[in-house]
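Trainee: Would you be able to build a 3D model of this:
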Amino acid sequence: MAASNAVTRHRVKPLYCAPFFTGSVFTSMNFAALGLAPELLRAVKRCGFQQLTPVQEQAIPPARRGRDLLVTAQTGTGKTAAFGFPLLQQLLEKPRATQPGHTRALVLAPTRELVEQVADNLQQYAHFTSLTIAAVYGGVKHSSQANKLQAGLDVLVATPGRLLEHVELGNINLQQVEFLVLDEADRMLDMGFVGEISKLLNGMGKKPQILFFSATLTQSVTTLAKEILARPLSVAVSKRNAVADTVEHLLYPVDQARKYELFMELLRTHNWFQVMVFSSTREEADKLINALKEDNVEGAVIHSEKTQGARRRALKEFKEGKLQVLVATEVAARGLDIQGLDYVVNLDLPFFIEDYVHRVGRTGRAGSKGIAISLVSASDEPKVALIEKAIGTKIKRVKIKGFEVTESAVDSTKPKSRFAKATDTKAQAKAAPAKKAPKANGRPARPKAKTSTKAAAKSGAKASRSTQHSAKKPRSR
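Mentor: From the prediction side, this is the model:
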């Protein structure tokens, strides 16, 4: 896609609304009971929304009344609508002409993909209004975004880093921000955006209403929430680190060196059509996609080193069913909504346990069933125990004949931590017999100066203590 499309202000787009849960996850309350503006209710009908999900039922009414919210909800629960409709409703209730270089509402999200997705959904919700909505993210030229920002907006959806750059360039001013949404706040903190968020908040005039959404409630999330929220109402529709009940978790034990072989066996045996595979590093993701291409499997990869155009194209083709496998790193683990995705595979387990929740959250969405598969070697077992503790359930193990684990729990061929290396070095030094000093010109080599100095210093210290002891006089009474 051309760089100029990085900021969009039009309202007429192909219909796409985030899907809703079905069946028992609905509440008895419907959108008609919220008292939304007729323009928004028309959009609700156009999107096919009827009853509210739990997070929407609990968040929309107080958000409409202007309360700060701290919302903890797992992915795929309809969070965008939970903050989108009350935000748009208040903008319609308090109409005001947009000012050049200003925005009335700001939504911050961690990744380019999530920013685009949120902006697309808000545009659908505002389809029958005159509200202007823009998306701003990195990976494209600033100049392609500057003109739209300088014209003024009702709602701006942005990544923190790129928005801060535009603020510093003078393309936008945040003094008139009335409403602020932090979407996937925990992920933004994980990615190191806390500094950018603080600077953006400091650039605002009076304190805006803040809707704080997070999939997990970590210590850093709690700390930030306390700093920026004013008497917030807490909304928790799931326990900490919860995953959807619609996701089935499976664990396949396998040697590290045979993970790709087992993945291909499962892919062919079960005839999976669309599957998202997560890898913890860009290098491993690239290796995997190259191997898939050699095996004539249609696939693509998305990670931070890929251009924005390549990432958009890969996601588009995967959603359209043109690709069988989409390989991704953590950059895609949050917020992406891929309808009908049945399988998520962890080629390796994530570095952070919370990221397991976000990875598997790509499946089992909108009430559909999903399967989360992890290929686990012996060295991954400690992480498995932590993940099971985090999600509150034991993961079923499936053993495949011919792929029995032969590795030990600790693989000595893998890099160790500095602590482990240091411990091993000390143990080896202690166990190793003393080596004779090499000869030089037929004579024993002279001891190194460091050793001699150290020994002398040690000896001197002993002698000094001995002298001081003997020189002590009895205390006079």
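Trainee: When you work out contacts or count neighbours from here on, use the C-alpha atoms and nothing else.
Mentor: Fine.
Trainee: Distance check, residue 88 against residue 36.
Mentor: 9 Å (CA to CA, to the nearest Å).
Trainee: Nearest to the spatial middle of the chain, which residue is it?
Mentor: residue 187 (4.2 Å; CA atoms, centre = their mean).
Trainee: Correct me if wrong: that residue contacts residue 110.
Mentor: Yes - using CA atoms under 8 Å, residue 187 is in contact with residue 110, at 6.4 Å.
Trainee: After whichever strand or helix holds residue 291, heading C-terminal, what element do we hit next?
Mentor: Taking DSSP states H and E as the definition, residue 291 sits inside helix 282-294. Scanning forward in sequence from helix 282-294 by DSSP H and E, the next helix or strand is strand 299-302.
Trainee: Can you get me the centre-to-centre distance for that next one and its chain?
Mentor: Centre-to-centre, strand 299-302 and its host chain are 18 Å apart (CA atoms, centre = their mean, to the nearest Å).
Trainee: And for stretch 461-468?
Mentor: Centroid displacement of stretch 461-468 relative to its chain, using CA atoms, centre = their mean, is 61 Å.
Trainee: Could you do stretch 44-57 as well?
Mentor: 26 Å.
Trainee: do the same with stretch 96-116
Mentor: Worked out by CA atoms, centre = their mean, stretch 96-116 lies 20 Å from the chain centre.
Trainee: and it, how far apart are its ends?
Mentor: Per CA to CA, stretch 96-116 runs 25 Å from first to last residue.
Trainee: Counting neighbours, show which residues of it come out buried.
Mentor: 98, 100-116 (16 or more other CA atoms under 10 Å).
Trainee: now, which of the residues you listed lie within strands?
Mentor: Taking DSSP state E, the ones among the buried residues of stretch 96-116 that sit in strands are 103, 104, 105, 106, 107, 108.
Trainee: Next, the structure of the following sequence, for comparison with the previous one:
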Amino acid sequence: MGLPGPLVKKLTAQGISEPTPIQSHAIPHALDGHDIMGLAQTGTGKTLAFGLPLVAGLMEQRGKPAPKTVRSLILAPTRELVGQIKDALIPLVAGTPIKVGMVVGGVGINPQINRLARGLDVLVATPGRLLDLLDRGALTLDQTRFLVLDEADQMLDLGFIHALRKIAGLLPAERQTMLFSATMPKQMEEIAASYLTHPKRVQVSPPGKAADKITQCVHFIAKAEKPNLLIELLDAHRDELALVFGRTKHGSDKLARRLEQAGYAVAAIHGNKSQGQRERALKAFRDGEVTVLVATDVAARGLDIPDVKHVYNYELPNVPENYVHRIGRTARAGRDGMAVAFCAPDEMGELKDIQKVMKLTIPVASGRAWEELPDPTAKPQGRKGPARGAKPGGGPRRRRRRGGGGGGSRAKAA
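Mentor: Next comes the predicted model:
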């Protein structure tokens, strides 16, 4: 593919000999100096798709970076993803003078300021902490010639749009930029226009498509019964790693305590946990000391733990694309995986949105779909009456079971 020989040898030493589709499409364009707009789901090899041409370009540069400068910048939405990108790049630059560093929130800023004082070839950062450091004068971006935005759509979801606009204004016009995203929301067009110049567009799997080896199912179950059903399903594979997704920080902690009482080795990660707590929880999960990890969507992107066999959507996400990212934590690197969703009455809207995005109907493991009913408090709208399930002002819908059926012991059939 035109990569430098020493870089190919490093890949061979890691057992990597064949590029993934996103790597095959992106790397040749990137090596030719083009800007890249890459659309691909997590778990498709995006880190090396931008990491390899980035390192190849740095290998051609002479001298050291000036103090308080970075030759290349990689922006990612979460601390976990920043750490994983750095860990993936370190073996590629081993034995070279190329220096890689990372900056994230949740840890002391002074050691990061001291590290940046010497200059870096590659800086991997979250946008918020990067702006903090720029405001303090700890670094400048006027010598940054390579820029990567990874999981750009999640950066928008997390509210980094203003930070990205500000960072864009601090970068040199003469640079190469690679933007990777799993989806293309409307705001992404604005970001792409701000950052990219005549980009080459590469896409390997359509947005909303999950890995082929993920077996999916849904349980229609009352909210109060979810903990019992989860424990019942987890009991069937106590020795296998399971990732459980909830919506809120408080709810995730509460569920983790419930599972701990049931005898599981469990940990929780979310935005209120310190960086050290999150890293310790992930390491314990990766090492098998913890077999159940309860997480909010902070963990949905970029986490590469190949041995995760089961993903539980204990609560369905508000953003349908996040379902795809959540279940993408299983079936990594060609393995099989199981994705189980729980759907309470007030989550039917989320389930329908998920199935619309994925262009499929998730098989039912137990229970029957909740039926939307008109709200008796809604005012009639002409002869047709109120829309099914609608409530003036966008209020919550009332739903009920269409017939019986519940999770309970029948879930074992899944």
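Trainee: TM-score, when you put one on top of the other?
Mentor: The TM-score (TM-score structural alignment, normalised by the length of structure 2) is 0.89; 384 aligned residues with a CA RMSD of 2.1 Å.
Trainee: Report the set of residues contacting both of residue 187 and residue 110 of structure 1.
Mentor: Common neighbours of residue 187 of structure 1 and residue 110 (criterion: CA atoms under 8 Å, 6 or more residues apart in numbering): none identified.
Trainee: which residues does the equivalent of residue 77 of structure 2 over in structure 1 contact?
Mentor: Under the alignment (TM-score structural alignment), residue 77 of structure 2 maps onto residue 110 of structure 1. Shown in contact with residue 110 of structure 1 (CA under 8 Å, 6+ apart): 159, 160, 183, 184, 185, 187, 188, 191.
Trainee: Quick one: residues in contact with stretch 314-330 of structure 1.
Mentor: Stretch 314-330 of structure 1 is contacted by residues 272-282, 285, 288-289, 297-303, 338-339, 355, 359 when judged by CA under 8 Å, 6+ apart.
Trainee: repeat that with 7 Å
Mentor: 273-282, 285, 289, 297-303, 338 (CA atoms under 7 Å, 6 or more residues apart in numbering).
Trainee: Could you turn the buried ones of these into a ChimeraX selection?
Mentor: In ChimeraX, this line selects whichever of those come out buried by 16+ other CA under 10 Å:
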select :274,275,276,277,278,279,280,282,285,289,297,299,300,301,302,303,338
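Trainee: can you count the residues close to residue 332 of structure 2?
Mentor: Residue 332 of structure 2 has 21 neighbouring residues, counting by other CA atoms under 10 Å.
Trainee: Apart from its chain neighbours, what residue comes closest to it?
Mentor: Excluding the flanking residues, the one nearest residue 332 of structure 2 by CA to CA, 6 or more residues apart in numbering is residue 306, at 5.2 Å.
Trainee: what's the neighbour count on the one you found?
Mentor: So residue 306 of structure 2, with other CA under 10 Å, has 16 neighbours.
Trainee: Next one: it relative to residue 336 of structure 2, how far apart?
Mentor: Remark: distance between residue 306 of structure 2 and residue 336 of structure 2 (CA to CA) = 10 Å.
Trainee: now residue 189 of structure 2
Mentor: Distance of residue 189 of structure 2 to residue 336 of structure 2, computed by CA to CA: 35 Å.
Trainee: And the strands in the stretch 151-300 of structure 2?
Mentor: 176-181, 200-203, 214-220, 241-245, 266-269, 292-295 (DSSP state E, counting those that start in this stretch).
Trainee: for those strands, which one sits closest to residue 356 of structure 2?
Mentor: In terms of CA to CA, the element of these nearest to residue 356 of structure 2 is strand 214-220, at 15.0 Å.
Trainee: Please, where are all the helices along the stretch 101-250 of structure 2?
Mentor: Remark: helices assigned in the stretch 101-250 of structure 2 by DSSP state H, counting those that start in this stretch are 110-117, 127-135, 152-157, 161-168, 186-195, 226-235, 249-261.
Trainee: Take the strands of the stretch 151-300 of structure 2 and write them to TSV, including distance to residue 146 of structure 2.
Mentor: Shown next, in TSV, are these (distance: least, CA to CA, whole Å):
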stretch	distance to residue 146 of structure 2
strand 176-181	5
strand 200-203	16
strand 214-220	35
strand 241-245	35
strand 266-269	32
strand 292-295	33
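Trainee: Residue 24 of structure 2: which of those strands is closest?
Mentor: Nearest of the strands of the stretch 151-300 of structure 2 (CA to CA): strand 200-203, 9.7 Å.
Trainee: And residue 212 of structure 2, what's its match in structure 1?
Mentor: Under TM-score structural alignment, residue 212 of structure 2 pairs with residue 245 in structure 1.
Trainee: Equivalent analysis for residue 110 of structure 2, please.
Mentor: That one, residue 110 of structure 2, aligns with residue 143 by TM-score structural alignment.
Trainee: measure that match to residue 114 of structure 1 for me?
Mentor: 22 Å.
Trainee: and what of residue 191 of structure 1?
Mentor: 14 Å.
Trainee: Whatever residue of structure 1 lines up with residue 299 of structure 2: what's it in contact with?
Mentor: Aligned by TM-score structural alignment, residue 299 of structure 2 pairs with residue 332 of structure 1. Shown in contact with residue 332 of structure 1 (CA under 7 Å, 6+ apart): no residues.
Trainee: now with 8 Å?
Mentor: For residue 332 of structure 1, the contact set (CA under 8 Å, 6+ apart) comprises 113, 302, 303.
Trainee: again, but for residue 382 of structure 1
Mentor: Residue 382 of structure 1 neighbours (CA under 8 Å, 6+ apart): none.
Trainee: Show me what it lines up with in structure 2.
Mentor: When structure 2 is aligned by TM-score structural alignment, residue 382 of structure 1 is paired with residue 349.
Trainee: my guess is that match is in a helix, correct?
Mentor: Yes - assessed with DSSP: H, G, I helix; E, B strand; the rest coil, residue 349 of structure 2 lies in a helix.
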